[in-house]
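K.L.:
Sequence and predicted model, in that order:
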Amino acid sequence: MTPGRGVTNPGGRIVWRSNFNAHGCQPALASIGLIPEAEEGKRYVSSREHGMHALRHFYASVLLDSGESVKAVSEYMGHADPAMTLRVYAHLMPNSRERSRRAVDRVLGPSYVEDHGP
């Protein structure tokens, strides 16, 4: 992968989504039985659950789950702005409540004792 250029082939040229799906991903998925084999002379049945779309979704979800910033993920995905990334991938972002609690606990340290009263 070339930074800022997306996925590239050994010659440094961009791998187009349609070629990746038709010649790489879909044949591999068919060979392990996740999608049906293409009929002779015909294309594989397309689906958003398989191919480049699924790979992009997986990539974004791994980054967001690992705590990468939405701004960085937006840049990596080639989105025009982070708002686009939020609209598409916000459902993948982990619940921030526990992360917020851990951040406060780290700052306050082990000496912090919660007083629940008498």
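P.N.:
Noted; the coordinates are in hand. This structure is a prediction, so every number in the text was calculated from the model and none was measured.

K.L.:
going forward, measure contacts between C-alpha atoms and count neighbours the same way
P.N.:
Will do.

K.L.:
end-to-end on stretch 60-72?
P.N.:
Start-to-end span of stretch 60-72 (Cα to Cα, to the nearest Å) is 10 Å.

K.L.:
Identify the residues contacting that stretch?
P.N.:
73, 77, 81-82, 85-86, 89, 92-94 (Cα atoms under 8 Å, 6 or more residues apart in numbering).

K.L.:
A ChimeraX selection for those, restricted to the buried ones, would help me check which they are.
P.N.:
In ChimeraX, a selection of the buried entries from the contacts of stretch 60-72 looks like this (16 or more other Cα atoms under 10 Å):
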select :73,77,82,85,86,89,92,93
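
K.L.:
and Ser74, how many neighbours?
P.N.:
A count of nearby residues for Ser74, using other Cα atoms under 10 Å, gives 19.

K.L.:
Secondary structure element holding it?
P.N.:
Using DSSP states H and E, Ser74 sits in helix 70-77.

K.L.:
ok, structure two:
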Amino acid sequence: MYVLRHTYASVLRDAGESIKALSLYLGHAGPGFTPRTYTRLLPASEDRTRRAIDRAFGFTADPVDA
């Protein structure tokens, strides 16, 4: 059950859900507990971050792929 709960929290956090909302969904006493407990990121978050920065600077493809 712990793995399912942790996966739920990680997926929502990776999707951009706020810590405050996630804390409420998980039934935590306050939002300070949530990031200390659910700090792992899914592998996709690195790619998502890189793509966001690339878009911000107008890049359409990875320099390695170009």
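P.N.:
Noted; the coordinates are in hand. Quantities reported herein were computed from a predicted structural model and do not represent experimental measurements.

K.L.:
what's the TM-score here?
P.N.:
The TM-score (TM-score structural alignment, normalised by the length of the second structure) is 0.62; 55 aligned residues with a Cα RMSD of 2.7 Å.

K.L.:
Now intersect the contacts of stretch 60-72 of the first structure with the helices, please.
P.N.:
Using DSSP state H, the members of these that fall within helices are 73, 77, 82, 85-86, 89.

K.L.:
so what's Thr85 of the first structure up against?
P.N.:
70, 73-74, 79.

K.L.:
Could you single out the nearest of those residues to Phe20 of the first structure?
P.N.:
His79 (20.1 Å; Cα to Cα).

K.L.:
Could I get the buried residue list for the one helix or strand Asp47 of the second structure maps to?
P.N.:
Here Asp47 of the second structure, judged by DSSP H and E, is contained in helix 44-56. For helix 44-56 of the second structure, the buried set under the neighbour-count rule, 16+ other Cα under 10 Å, comprises Arg51.

K.L.:
same check, this time on stretch 13-27 of the second structure
P.N.:
13-14, 19, 22-23.

K.L.:
quick one on the thing from earlier: now, among the ones in helices among the contacts of stretch 60-72 of the first structure, which is nearest to Arg56 of the first structure?
P.N.:
So of those, ranked by how close each gets to Arg56 of the first structure (Cα to Cα), first place is Met77, at 7.6 Å.

K.L.:
Identify the residue of the second structure aligned to the closest one.
P.N.:
For Met77 of the first structure, the aligned position in the second structure is Leu26, judged by TM-score structural alignment.

K.L.:
Check Leu86 of the first structure too.
P.N.:
Using TM-score structural alignment, Leu86 of the first structure sits opposite Pro35 in the second structure.

K.L.:
Could you check how far its match is from Asp54 of the second structure?
P.N.:
27 Å.

K.L.:
ok, back up a step: ok, now how distant is the residue lying closest to the match of Leu86 of the first structure once chain neighbours are set aside from Tyr25 of the second structure?
P.N.:
Counting by Cα to Cα, 6 or more residues apart in numbering, Pro35 of the second structure lies nearest to Ile19, which is 7.1 Å off, once chain neighbours are set aside. Applying Cα to Cα, the value for Ile19 of the second structure to Tyr25 of the second structure is 10 Å.
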